[in-house]
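In: A predicted structure for the sequence below; I have some questions about it.
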Amino acid sequence: MDVSGKTVVITGAASGIGAALARQMAQAGAHVVIADLQEQAAIDLAQQIGGLAVSCDVTREGDIRAVVEKAEDAFGQVDIFVSNAGLGRGEPDHAASASDEVWQLNWDVHVMSHVYAARAVLPKMIERGEGYLVQMASAAGLLCQIGDAAYSATKHAAVSFAESLAITHGMDGIKVSVICPQYVATPLIGLTEEAAEGRPSLLTPDDAAKAIMQGIQEEVFLILPHKEVQEYTRLKSTDYERWLQGMRLLRAKAIDDMGSLQPQNFYKLM
């Protein structure tokens, strides 16, 4: 898809991958709507790129509908909706040790926000026979994030929902992409871009945004900013038991080398 002249909504767009993607979309000629809880940061970015900033809590369906309405008022039909907002809380102990509140927040941000976005834009997209839904998942949605079961489970659900959208609406003219990166130096994991220097396993937000832009332009379903994830996924499907044992050994190595299971530090083991 050529994004020039298209109206693009991006949630979680005030920082990290979302902000980098917003800049690249604007440079490519798109009308960009920056939806984020960080209202002032969204306003600042919108002023830089000539976009529209809208305060949005993606766990509230009403907020997402309001974003779509404001986008339509400002620029016309929403052509591309990028559900990018995300979070990571980790877990204090065993795999079920995160609180109900943390599990629910992961579900609301990583799954229901995508559902809300689809509800808000799909009917009009289907009516006109075109539209594009881009959903941020994670390599954890294909593999697993050691030390954060809630994140992994909901990212798997995000990939599954994207598959359902693509299967159900592909013949309606709706394009769907799901993004599954590994580690990106963003505020989400408490890292600056400088941390990515000399570490191929850790991408900068700009690196990730370039891969996403390419995927959207080529209209591919599975966007992998880290190309090695494709091979990891193949190995998992080929020998599940071996893959599980390998992940157990990686978990043990993380504890031995780093003394803890902080997901934001796992890029150092790659």
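Out: Ah, there it is.
In: Going by C-alpha atoms from here, please, whenever you check contacts or count neighbours.
Out: OK.
In: Report how many residues lie close to residue 101.
Out: Neighbour count for residue 101, taken as other Cα atoms under 10 Å: 9.
In: neighbouring contacts of the one helix or strand it maps to?
Out: Taking DSSP states H and E as the definition, residue 101 sits inside helix 100-107. By Cα atoms under 8 Å, 6 or more residues apart in numbering, the residues outside helix 100-107 that reach it are 59, 87-89, 150-151, 154.
In: Closest one of these to residue 5?
Out: Taking Cα to Cα as the measure, residue 5 lies nearest residue 59 of those, at 28.9 Å.
In: about what we covered before: the next helix or strand after the helix holding residue 101 to helix 100-107, inter-axis angle?
Out: Scanning forward in sequence from helix 100-107 by DSSP H and E, the next helix or strand is helix 113-128. Helix 113-128 runs at 20 degrees relative to helix 100-107, counting by axes from the mean of the first three to the mean of the last three Cα atoms, to 10 degrees.
In: Which other helices and strands does the helix or strand just after helix 113-128 contact?
Out: Downstream of helix 113-128, the first helix or strand assigned by DSSP H and E is strand 131-136. Contacts defined by 3 or more Cα pairs under 8 Å, 6 or more residues apart in numbering; DSSP states H and E place strand 131-136 against strand 80-83, helix 113-128, helix 149-169, strand 174-179.
In: List the buried residues in strand 131-136.
Out: Neighbour counts over strand 131-136 (16 or more other Cα atoms under 10 Å) mark 131-136 as buried.
In: Make JSON lines from the contacts of helix 100-107 and add neighbour count and distance to residue 53 to it.
Out: Listed next are the contacts of helix 100-107 as JSON lines, based on neighbours: other Cα atoms under 10 Å; distance: Cα to Cα, whole Å:
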{"residue": "59", "neighbour count": "20", "distance to residue 53": "18"}
{"residue": "87", "neighbour count": "14", "distance to residue 53": "21"}
{"residue": "88", "neighbour count": "16", "distance to residue 53": "24"}
{"residue": "89", "neighbour count": "19", "distance to residue 53": "27"}
{"residue": "150", "neighbour count": "26", "distance to residue 53": "30"}
{"residue": "151", "neighbour count": "29", "distance to residue 53": "28"}
{"residue": "154", "neighbour count": "25", "distance to residue 53": "27"}
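In: Comparison target below:
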Amino acid sequence: MIHRREEAAVAGRLEGKNTLITGAGSGLGRATALRFAREGARVACADLDPDAARSVAEEIGPAALALTADVTSLRDTEEMTRRAIAEFGHLDAVFANAGVAGTGTAADVTEEYWDRVIGINLKGVWLTGRAVLPHMVERGEGVIINQASMGGLVGIPGIFPYTAAKGGVIAMTRQMAVEYGPSGVRVNAICPGTIFTPLVARSRAERGASGADDAEANAAAARRFPLRRLGEVDDVASLALYLASDEANWVSGGIYPVDGGRAAM
């Protein structure tokens, strides 16, 4: 006879779960898609780049679906959600992860650039939730994980529009958790510190900083974190896995730094 704890370990922590991840073609989204799949989930991999979405879905195999979506478009996010539900039958968890870098200060960022960063990093998270919430409310259960940032918790020079958007995601997460908790929907946010994804590399390049392969710059950056190392994509994927799983079934409205202790300083 197999004990329940052993059975759960064998089955996988997301066994039988249907999930959707935006920005799944690279970085944190890709790592999380692969992790969810390893833990038994079916994964709808959505990305603005159709080749990137197809690549990660092919890496996962039959349990994955590749979708192309612009998260700043209500039509796209609704179609993305419709297709995922049509393929899987329902959605248990959605990770609103798609985002872009956003450099500049309050005095020099252009209106056009501000609109783009806010549009993807804040509006895109809202539209993803907006598209999936009616489905989850009707089912009486569901999980939404919003990608925020350490920059939404503390001031970081040179990335003003990015931190503004991520601060909005944090506030929005709390609001959604309060409004939709009575319908059985859990909503949480993850706030990563520095992890050298393509997004962070682009941000560094825009600010004229050293690249991700600069060992001296990386060592200096690591010293700013109490744990004295930079993050890795699996650090975020592991938390997303927990929040999407039944292990977190009484966890909602949480804002979770994954930053080596930086936000505590």
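Out: Received, thanks. Computed from a predicted model, the values in this text were never measured in an experiment.
In: Got a TM-score for the pair?
Out: Once superposed, the chains reach a TM-score of 0.80 (TM-score structural alignment, normalised by the length of the second structure), with 230 aligned residues with a Cα RMSD of 2.2 Å.
In: number of nearby residues for residue 114 of the first structure?
Out: Close neighbours of residue 114 of the first structure, defined as other Cα under 10 Å, add up to 28.
In: Over to residue 39 of the first structure?
Out: Look at residue 39 of the first structure: counted by other Cα under 10 Å, it has 16 neighbours.
In: can you check residue 216 of the second structure too?
Out: Neighbours around residue 216 of the second structure, by other Cα under 10 Å: 10.
In: can you list the residues that contact the helix or strand harbouring it?
Out: Element membership for residue 216 of the second structure (DSSP H and E) is helix 215-222. Under the criterion Cα under 8 Å, 6+ apart, residues 210, 212, 228-230 lie in contact with helix 215-222 of the second structure.
In: Could you pull out the buried residues of that helix?
Out: Within helix 215-222 of the second structure, the residues that count as buried by 16+ other Cα under 10 Å are 218, 222.
In: if we can go back for a sec, just tell me which of the helices and strands packed on strand 131-136 of the first structure ends up closest to residue 211 of the first structure.
Out: Among those, strand 174-179 comes nearest to residue 211 of the first structure, with 9.4 Å by Cα to Cα.
In: so how far is the closest one from its chain's centroid?
Out: In terms of Cα atoms, centre = their mean, to the nearest Å, the centre of strand 174-179 of the first structure is set 11 Å apart from its chain centre.
In: Residue 11 of the first structure maps to what in the second structure?
Out: Applying TM-score structural alignment, one finds that residue 11 of the first structure aligns to residue 22 in the second structure.
In: likewise residue 222 of the first structure?
Out: Using TM-score structural alignment, the partner of residue 222 of the first structure in the second structure is residue 255.
In: Quick one: neighbours of its match, just the number.
Out: Residue 255 of the second structure: 21 neighbours (other Cα under 10 Å).
In: wait, what's in contact with it?
Out: So residue 255 of the second structure contacts 170, 188-191 (Cα under 8 Å, 6+ apart).
In: for those, which one is nearest residue 245 of the second structure?
Out: residue 188 (12.4 Å).
In: which residue packs closest to the alignment partner in the first structure of that closest one, ignoring adjacent ones?
Out: Under the alignment (TM-score structural alignment), residue 188 of the second structure maps onto residue 177 of the first structure. Sequence neighbours aside, residue 221 is the residue nearest to residue 177 of the first structure in space, at 4.1 Å (criterion: Cα to Cα, 6 or more residues apart in numbering).
In: hang on, isn't that neighbour packed against residue 176?
Out: Yes: the pair residue 221 of the first structure / residue 176 is scored as a contact, 5.8 Å apart, by Cα atoms under 8 Å.
In: So these two - more neighbours on which side?
Out: Set residue 221 of the first structure next to residue 176 and count neighbours by other Cα under 10 Å: residue 176 wins out with 25 against 18.
In: on that earlier part again, between residue 221 and residue 176 of the first structure, which contacts overlap?
Out: residue 166.
In: I figured residue 225 of the first structure hits residue 180, correct?
Out: Yes: between residue 225 of the first structure and residue 180 there is a contact under Cα under 8 Å: 7.1 Å.
In: mind listing what the counterpart of residue 93 of the second structure in the first structure touches?
Out: Using TM-score structural alignment, the equivalent of residue 93 of the second structure in the first structure is residue 80. With contacts defined as Cα under 8 Å, 6+ apart, the neighbours of residue 80 of the first structure are 6-9, 131-134.
In: What segments of the stretch 151-270 of the first structure are strands?
Out: 174-179, 183-184, 202-203, 222-223 (DSSP state E, counting those that start in this stretch).
In: tell me the most buried of those?
Out: Comparing the strands of the stretch 151-270 of the first structure by mean neighbour count (mean count of other Cα atoms under 10 Å), strand 183-184 ranks first with a mean of 26.
In: Have a look at how far, on average, it is from the second structure.
Out: Taken over the aligned residues, the distance from strand 183-184 of the first structure to the second structure averages 0.7 Å (mean Cα distance after the TM-score superposition for the first structure).
In: who does that strand touch, helix- and strand-wise?
Out: strand 202-203.
In: which residues in the second structure does the strand it packs on align to?
Out: Taking TM-score structural alignment, strand 202-203 of the first structure hits residues 230-231 over in the second structure.
In: same question, stretch 132-143 of the first structure
Out: Counting by TM-score structural alignment, stretch 132-143 of the first structure corresponds to residues 143-154.
In: in the helix or strand residue 205 of the second structure falls within, what counts as buried?
Out: Taking DSSP H and E as the definition, one finds residue 205 of the second structure inside helix 198-206. Neighbour counts over helix 198-206 of the second structure (16+ other Cα under 10 Å) mark 199-204 as buried.
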